[in-house]
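S.K.: okay, sequence plus prediction incoming.
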Amino acid sequence: MSPASDATHLASMPVTVVVYSHRPEVRDAVRTAVGRRPAADVGPVTWLECETGDDVVATVDAGGVDLCILDGEAQPMGGLAVARQMDQEVADRPAVCVLIARQPDRWLAHWSRAEGTLPLPVDPLTAPGVVAGLLRVHAQRPVVRR
């Protein structure tokens, strides 16, 4: 497939994004900042909300998730721990973006194997670009079997 047809294919395919936080206002802020279509070349987003780390893992295990946006400040299990757990336990895990409250915590996101970070509070000017970039990369990566 050529890069132009890749972009057309991605734009026509709906994507599924999990947003995880124990706080409904954080989940709402992420959905509002990213919107239904983060970029013209990315398909429409279906949002799945999770309130617990176990819910995230079960949702990802069920399949069909393209990206997880995980609140690093979530309680009792933070998004960094969920990201690390999925990296260790899920054969073909989706792309992962972690919400971090402090920029110095980016190293923790790297440790958790997250491909991206977004600052809290979520910036509606940068969030769609980060999400679209992660979805583009995820769409092009080969399936990995462990």
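M.R.: In hand now; what should we look at? Keep in mind it's a predicted model, so treat the numbers as computed, not measured. Numbering: from 1, shown residues only.
S.K.: only C-alpha atoms from now on, for both contacts and neighbour counts.
M.R.: Fine.
S.K.: in the helix or strand hosting residue 110, what's buried?
M.R.: Per DSSP states H and E: residue 110 is located in helix 106-111. By 16 or more other C-alpha atoms under 10 Å, the buried positions in helix 106-111 come out as 106, 109.
S.K.: got another, please set it beside the one above:
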Amino acid sequence: MANEVQATTSADVDEKSLEVLVYSDNRDTRNEVMQAVGRRVAKGAPRINWTEAATWEGAYLKVEENHYDLLILDGEAAKLGGIGFGKMVRDELVPDMPYIILIGRPQDEWLARVSKPNAVLEHPVDPRTLSATVAEILKEKVRA
């Protein structure tokens, strides 16, 4: 499909790209996030290189071994949801890592806020809200 966003590999990475990891055990959720944001957060902004992770262990290794500008985490993921994973990343790997948590129920927002994410959004995602949130979090990097 022409509108389909593809995950990129390290061979596709250029100097001015933004690295974003999306973690969810649900492939449809990962695709929905990547489709909603697209390849750029704004006209003239750096390209987004997407990395997908289906397990928290895989996501942890990717964050440990690579640089990411933003993490988008599924709070409903099995075994370790985005709330716990985001806190773990900040506690153990990158203290100032920006991340967004996607929650399935509005009443879970208070719990998500405990881990101090940059944003908490409801799932299913609203493409405009998610894109605007990603752009806001990455605004300093987008201007560079």
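M.R.: That came in fine, so what should we check first? Because the structure is predicted, anything quoted here is derived from the model rather than measured.
S.K.: now the TM-score, please.
M.R.: The TM-score (TM-score structural alignment, normalised by the length of the second structure) is 0.81; 128 aligned residues with a C-alpha RMSD of 1.8 Å.
S.K.: rewinding a little: and the helix holding residue 110 of the first structure, what other elements does it pack with?
M.R.: helix 79-89, strand 116-119 (3 or more C-alpha pairs under 8 Å, 6 or more residues apart in numbering; DSSP states H and E).
S.K.: show me where the second structure has its strands.
M.R.: 18-23, 48-53, 70-74, 99-103, 119-122 (DSSP state E).
S.K.: okay if I get the ones you listed as TSV plus mean neighbour count and distance to residue 42 of the second structure?
M.R.: Converted to TSV, those look like this (neighbours: other C-alpha atoms under 10 Å; distance: least, C-alpha to C-alpha, whole Å):
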stretch	mean neighbour count	distance to residue 42 of the second structure
strand 18-23	23	12
strand 48-53	22	10
strand 70-74	26	16
strand 99-103	27	18
strand 119-122	20	19
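S.K.: in JSON lines: those strands, plus distance to residue 91 of the second structure.
M.R.: JSON lines is the format used below for the strands of the second structure (distance: least, C-alpha to C-alpha, whole Å):
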{"stretch": "strand 18-23", "distance to residue 91 of the second structure": "18"}
{"stretch": "strand 48-53", "distance to residue 91 of the second structure": "20"}
{"stretch": "strand 70-74", "distance to residue 91 of the second structure": "15"}
{"stretch": "strand 99-103", "distance to residue 91 of the second structure": "13"}
{"stretch": "strand 119-122", "distance to residue 91 of the second structure": "18"}
